[in-house]
Each structure stands twice: as structure tokens, then as C-alpha cells.
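Visitor: Let me see the structure of the following:
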Amino acid sequence: MTRIMMIHPRPTRGGFSAVVSQAIELLGLGGFEISVMVERGDRLSELPAEVKQVILKHPLKSARGASQARRAITSVRPHLLHLHGRQAGLIGRIVAPRSIEKVLYTPHGTPWAGSSARRLFLTEVSERVLSKRTDSVLCVSRSEQADWVRRDPSSRVEFMPNLIELESNSRTPITPDPQCQLLVPGGYHPQKRLEVVIEALAMTTGSRREVVFCGSVEDDKYREKLIGLARSLGVESQVQFLGNIPDVSSRMRNAELVILPSFSEGFPIVGQEAVAVGANVLWSAIPAHQELFGDTGRSFWTAHELAVLMTRPPLESSVVARQAWLRKFQDDARTRRAAFWRRNAIRLD
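Guide: Here you go, the predicted model:
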């Protein structure tokens, strides 16, 4: 058996969905003993019963959390340590014992996008230092891979997309739900650039559009900042700030528009789900979104550009071709991932 431990500090929607799907995938392949290190959260029940849960009592970014992580890794003695997300990638590579056979890192987005000059410099330095502790950087999109290869042209940077379950009956969108006009899924984190949506809403003074934000609260202060911004711009009554909601795919299908305003993504799972259900999507003009949506939906960058698009009728172009593309993409991802895991498992057995 090949022991693999995945670390994802918080059970948030996108990153943790990747962890859950990976656990299911490895159980299906067989030959893996799986453990997941994570903080407590209501999504832990999504993990298969066969997966050992290592619960962090303190945040991973704290000294106590990092210390607990090192002790847990030493106790489990995984052959493969798979770090999901930037925080796990930074701390995990620092605390991981040298005896681990392979350290895998899935950034779920380029760490260089949207950073201040100071953070950009620190990121460059830390990645150069920690590259010696990284056997594989697993990129979930071609655009993310290209960004990493520009800095590290070695063979350890690989393309390995996330898996999602595609609904077999999601070929076309259904009638929009007037109770959910504009949906902004994906959670609360500065990377999501949600303030652009609120600013755009304030510019559309001729309509009473309602916006629903939803997802995991990864940054409480950021969520409070958004609430204050909505209040200061006079659109508080038009905005709902929800947490995780059940069956978000159905909500995306029913929404008049789905808005994805991020300034950095790997290959967003919520975006793939939006394509799968035939949602009308307005997406920020970043490489990962361009790669995912192609010529479907409409792109924007500034709040003004988004405000203009929000007042236009949704596109009526068919998304069937893009759904077919996504199915082919997922089939290729499944084959590519299975080959990667078998290659590593065989070498370790």
C-alpha cells in the first residue's frame, strides 16, 4: 500500500472539493492508504469513510498548528505528501520531514497574481528556496502551468487538472429564477475580488438587481469589508451575503447571471460546474477563465465594464459545444491522473 497524506488547511469549497474528489479517485484505483489533514468544518462529512482524518486543533499558519502538522506527518509516515493550496504548500514544505519519499504541491492558482510588490518579492524568494523540497508542482490548468514553467522550466512542473462530476442531464440551461438574479459563488477571499461586483451594482442605478454572494468565509475581515462597502454605496438592500448553500450547481443553473470576478485562479471548480449546468457567466479576463470559458459568456475586468454587462440581456448562444469540450477535458484529466498515480504507486511498492 502507498500511504498518501493530503493537507488542505480549511475545508473550503474549491480546494477541498479537489481533496474529496482525489480521495474518491485514489480509493477507486486501489493500493492507497489515504489520510487528510484539515481544520474542522462542516464539509468533512464529504470525505469517504475509508479516509483517515487528521484534525488540526490550531490554524496551520500558527506555530502550534505547524508543530502539530509536523508531528502528524512524522506519525503517519506517508510515502507521498500532497499539499493543496498556497498556505499548505508554504508551511508543509517547511515542516515536512526529509524522510518523505515525494512532496507534491498543487497551488490551485498562481501565487504571483494580484500581489503587492513586497508579497511578490517574498513569494519569489520562498518558491526558489522551497523548490528544493518539491518533487512535483501539479498545475490544474495549462495557463497555470505556463506561469510556473516561466520560473521553473524543470520537468517537475506538470499539468494535472482537478476532477469534477458532470451531470448527465445538464445540456442546456433552464428558465432563470427571479429570486436569484445575480449569483457570485466561490467564497469570501480577497483573491475573489468581490468588491468589483458591489461597485458595479452601485453603477447600475436604473435597475434594482439583486446579488447573492455565497461560499465559505475564508477571511472574516474581508467579508465585513464587503458588507461595509455595500452599505457605503447604498446597495445594502440589494445584496445577500450567504455562507455555503446546498446544491450550488442548481442555483447557478437557475440564476440569471453567474459572476466570477477573481484576479487569480487555477482552474476553478465552480467555473467548471457553471459550464456543466449551462449557466450564463460573466467572468474576469484572466488566463484560467479564458481557457475554461472560451467564447461563451462575457469577460470583464473593471467595475465599469461589469456594470455595462450586468444591464445587457444574457447571451442566448448555445453552451452545448463548451459542455462537450469540458467532458473531453475531464476524460483526459481522468486518464492523465490515473497514469500519474499508478506511476508513483508502482515505484513505491
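Visitor: For the rest of this, base every contact and every neighbour count on C-alpha atoms.
Guide: OK.
Visitor: ok, Ile91 - how many residues close by?
Guide: 19 (other C-alpha atoms under 10 Å).
Visitor: Over to Pro313?
Guide: Neighbourhood size, Pro313 [other C-alpha under 10 Å]: 9.
Visitor: name the element it belongs to?
Guide: Counting by DSSP states H and E, there is no helix or strand that carries Pro313.
Visitor: repeat for Gly14
Guide: Applying DSSP H and E, one finds Gly14 within helix 13-29.
Visitor: right, and the helix or strand after that helix?
Guide: Trace forward from helix 13-29 with DSSP H and E and the next one is strand 32-39.
Visitor: Kindly spell out which helices and strands sit in contact with that next one.
Guide: Applying 3 or more C-alpha pairs under 8 Å, 6 or more residues apart in numbering; DSSP states H and E, we find strand 32-39 packed against strand 2-7, strand 52-56.
Visitor: Please work out which of these is packed deepest.
Guide: Highest mean neighbour count of the helices and strands packed on strand 32-39: strand 2-7, a mean of 22 (counted as mean count of other C-alpha atoms under 10 Å).
Visitor: Next, work out how far apart Leu309 and Thr302 are.
Guide: Leu309 sits 11 Å away from Thr302, going by C-alpha to C-alpha, to the nearest Å.
Visitor: Next up, the contacts around Ser250.
Guide: Val277 (C-alpha atoms under 8 Å, 6 or more residues apart in numbering).
Visitor: isn't there a helix covering it?
Guide: Yes - looking at Ser250 with DSSP: H, G, I helix; E, B strand; the rest coil, it is inside a helix.
Visitor: let's see this one next to it:
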Amino acid sequence: MDIVIVYKYRALSLIYTKDIQIAELLWRSAISYFLDYLAFLLGGFLLSLSLLFKSKFELIYSHDTGNAGLIGALLSVLFRKPLIVHIHGDKFKEISLRGINLLRRLHLAYEAIIEYIVLRKASLILFASKHILSEYSRRYAKYARKFKHLPVGIKLSNLVKSKEKERKKYKIKLPSDRVIIGYIGRLEAEKNLGVLLKALSLLKDDGFKFHLVIAGTGTLKPTLEEMASSLSIHDNVSFLGYVRDVKRILSMIDVFVLPSLSEGFPLALIEALASGKAIAASSIPQIRDIVRGMNRICLFNPRSVSEVKECIIKLSKLKDKAYPRHNVFEKYDISVIALKLLKLFNLFSS
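Guide: Next up, the predicted model:
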């Protein structure tokens, strides 16, 4: 069976205010913002169209209910093929966390219209998170019969183990007595990295020896760098930017921290678990569903600096102890998920 995948492989660029908790799209950036949005919609549709005219296919598989989902819905109508949509997170909550001004309200309204079109047209809607599935079942009860839970598959094999090798590669020189704390992901308002920096500032005042490694890019990077300097921890933080192989970063850290206010399906968290790392993370439903019953996990209120601090102290005491890796392979490895996905595809193929 041939499968055509329409996938939204990029994020929109937003402009944020200095406030670490509030992010607003400014009017002066509106034209470039929506031109970028329109360019993806038209470009993605035309590219997919050209590929489909040259191919024999039986269904369309699209990620999320935004422009990628809309492209999938349009192609589904045009070619009269079934559409399967895979939803990662609650985009409305994430957009709201970035601030609510007039432009943001327009964005939310646009996304709501697109989502309605996609959900109505889709033959099957998959959810990476059980919590998001539950939220959508309440929000769109009449489409609940189409809903099914299926995590996103991740390649969890071949994890790198040599800490020293990776530290040299990224030019990070650290004393062996420091606790290496790591974050991997986008640098955006909903990721709530300000609370982590504030907690580390308190730890430094207490004489705690640490170094924070941040892998990822985003519109809040300049703000976070400025914040690290104002808190006098800039020498204790390394911003590595975009890193293609996150497993190499995981190999060098002792404690993985995920302070998000909102998550869909946190891929980096799954990889950190597969790497056997101690995890300090927000106590939100999407994360609790994944780590329930596991050891070396410390959950905190994402708005509490003191709780983040205490979790890091607690987990740092385990850094030199040997523990088996968390058993996440049978649930999330790409080889397992791909088989489940293909079984679902076969149900809708002609």
C-alpha cells in the first residue's frame, strides 16, 4: 500500500514581549506572519498535489488539524480518498498561553474553522495523548466515534552513552562534581523555562554546583539569555541551539527537566526516559500519563520555583547511582507504533 504523508514541518515565527510568561504577536509583524502562514498552505497544497498526480495511493495521513490537516482534507475531497489525522496536542491552549490580543483571537478563530473542517472530513482521528483525546471527546462529542489513542512512534535505539565525548563535541568543559541539567525543546512561552532559570538561580545562591544545557531554538531565546545574565547564572548555562541528534545531548546530562505549562506528546521526555535519565517535570496530565508508575521521577507545580528547586536537589543525589532504563520501548518505539499504524491504514485502504 502506498501512503502519501502531508506533514507540517516547521513552526511559525512569532514576536514576543520581554515578559517571560506573556507572548504577543505584534501588529507590525502581522503581514509577514500571515504571509508565512499562507505560503505554507499554498506551497504545501501545490507540492502535495503534484506528487499525488504522479502516484497511486489509497489514503492520506496528515499531522494535526491546522494547515497540514486542511491540506489533507482538500486532497481527500479532490481525490476521494480517506483521510487519517494524527493530533499531537491542544493547539488552542498553546496559542492562548502566548497571549490574547486581537491578532491572537483572529488566529484562534481561523484555527477553529480549519479544525472543524478537518474533523468533519477525516475518517479517523488519532491522538498521541490520552488527555488530549479526553478533551476532544468532550469538545467534539459528535465526532468521538472517530477518535482513537495512538502515541507517536520514536526511534529509541542506539542511544549514545559517552558523556565526555559529547561534552567535547559541544565544547562544554565541566568539572565532574557538577550536576548536568538538560532541557530539549522549543524556546517558547508555553515551555515555561523562566521558572527553571529562577530555580537554578536560587540553587546557585545555596552553593549548588550545576550546569544547564539547553538544546533547541525559539523566539524566546534572546529573552532567556538576557534572563540568565540578569540572574547571574549565564556562566552556568549553555544554549546549544538546534541539535539534530537529541540522544547525544541526553548522553551528557544527569537530570532532564521539562517545566512546560502545556504539552501535547513530549517526544524529548520519551527519549529521556529511554536513556535512563532522572526526570523533573511539570505535574500536568499529559506528562503524568506517561511517567505514571516509574521511578526517578519528580513532578512539580510548573508555576512554583521552590518545587522545581526541590526536585532538582532530590534527583541530583541519584546521579552517580546505576539504574536500569525506563521501560518505554514497547509503548513508544517506532517499530511498535509503525505496525499499529499500518494495521489502521489497512482498515481504510480499498
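Visitor: ok so, going back, quick one: distance of the helix holding Gly14 of the first structure to the chain centre.
Guide: Offset of helix 13-29 of the first structure from its chain centre (C-alpha atoms, centre = their mean, to the nearest Å): 13 Å.
Visitor: Looking at the helices and strands packed on strand 32-39 of the first structure, which is nearest to Ala96 of the first structure?
Guide: strand 2-7 (11.3 Å; C-alpha to C-alpha).
Visitor: Give me the mean deviation of the closest one from the second structure.
Guide: The superposed strand 2-7 of the first structure is, by mean C-alpha distance after the TM-score superposition for the first structure, a mean 2.4 Å from where its aligned residues fall in the second structure.
Visitor: Helices along the second structure, start to end?
Guide: For the second structure, the helices defined by DSSP state H cover 30-53, 67-79, 91-97, 102-121, 130-139, 163-169, 193-205, 221-230, 246-250, 267-274, 285-291, 305-316, 329-332, 334-348.
Visitor: Tell me which of the ones you listed sits nearest to Tyr323 of the second structure.
Guide: Closest approach to Tyr323 of the second structure among those is made by helix 267-274 (11.6 Å; C-alpha to C-alpha).
Visitor: Pull up the aligned stretch in the first structure for the closest one.
Guide: Per the alignment by TM-score structural alignment, helix 267-274 of the second structure matches residues 269-276 in the first structure.
Visitor: mean shift between that stretch and the second structure?
Guide: Stretch 269-276 of the first structure, aligned to the second structure and superposed, deviates on average by 1.3 Å (mean C-alpha distance after the TM-score superposition for the first structure).
Visitor: Please enumerate residues in contact with that stretch?
Guide: Stretch 269-276 of the first structure is contacted from outside by 14, 17, 162, 164, 166-167, 170-171, 185-186, 249, 252-253, 258, 260, 280-281, 289, 292-293, 319, 322-323, 326, using C-alpha under 8 Å, 6+ apart.
Visitor: OK, contacts around the closest residue to Arg334 of the first structure other than its chain neighbours?
Guide: Ranked by C-alpha to C-alpha, 6 or more residues apart in numbering and with sequence neighbours excluded, the top spatial neighbour of Arg334 of the first structure is Leu163, at 6.9 Å. If you count contacts by C-alpha under 8 Å, 6+ apart, Leu163 of the first structure has them with 18, 21-22, 330, 333-334.
Visitor: which residues touch the residue nearest the centre of the second structure?
Guide: Centroid-nearest residue in the second structure, with C-alpha atoms, centre = their mean: Pro266, separated by 4.6 Å. Counting by C-alpha under 8 Å, 6+ apart, Pro266 of the second structure makes contact with Ile287.
Visitor: Mind doing that once more with 10 Å?
Guide: Pro266 of the second structure sits next to 88-89, 128-129, 152, 184-185, 258, 260, 286-287, 290 when contact means C-alpha atoms under 10 Å, 6 or more residues apart in numbering.
Visitor: for Leu90 of the first structure, same thing?
Guide: 61, 83, 105, 107, 123, 126-127, 130.
Visitor: do Asp90 of the second structure as well
Guide: By C-alpha under 10 Å, 6+ apart, the neighbours of Asp90 of the second structure are 64-65, 129, 131-133, 135-136, 262-265.
Visitor: And for Pro153 of the first structure?
Guide: Shown in contact with Pro153 of the first structure (C-alpha under 10 Å, 6+ apart): 145-146.
Visitor: roughly how far apart are it and Val137 of the first structure?
Guide: Taken as C-alpha to C-alpha, the span from Pro153 of the first structure to Val137 of the first structure is 11 Å.
Visitor: one step back: can you tell me which of the helices and strands packed on strand 32-39 of the first structure comes nearest to Lys225 of the first structure?
Guide: strand 52-56 (27.7 Å).
Visitor: just to revisit the earlier point, present the helices and strands packed on strand 32-39 of the first structure as TSV; the columns should include distance to Arg231 of the first structure.
Guide: TSV is the format used below for these (distance: least, C-alpha to C-alpha, whole Å):
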stretch	distance to Arg231 of the first structure
strand 2-7	37
strand 52-56	36
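Visitor: Glu33 of the first structure: which of those is closest?
Guide: Proximity to Glu33 of the first structure, assessed across these by C-alpha to C-alpha, is greatest for strand 2-7 (4.7 Å).
Visitor: mapping the contacts of Leu163 of the first structure onto the second structure, which are still in contact?
Guide: Of those, the contacts whose aligned counterparts also meet in the second structure (both residues aligned by TM-score structural alignment, their matches' C-alpha atoms under 8 Å) are 330, 333-334.
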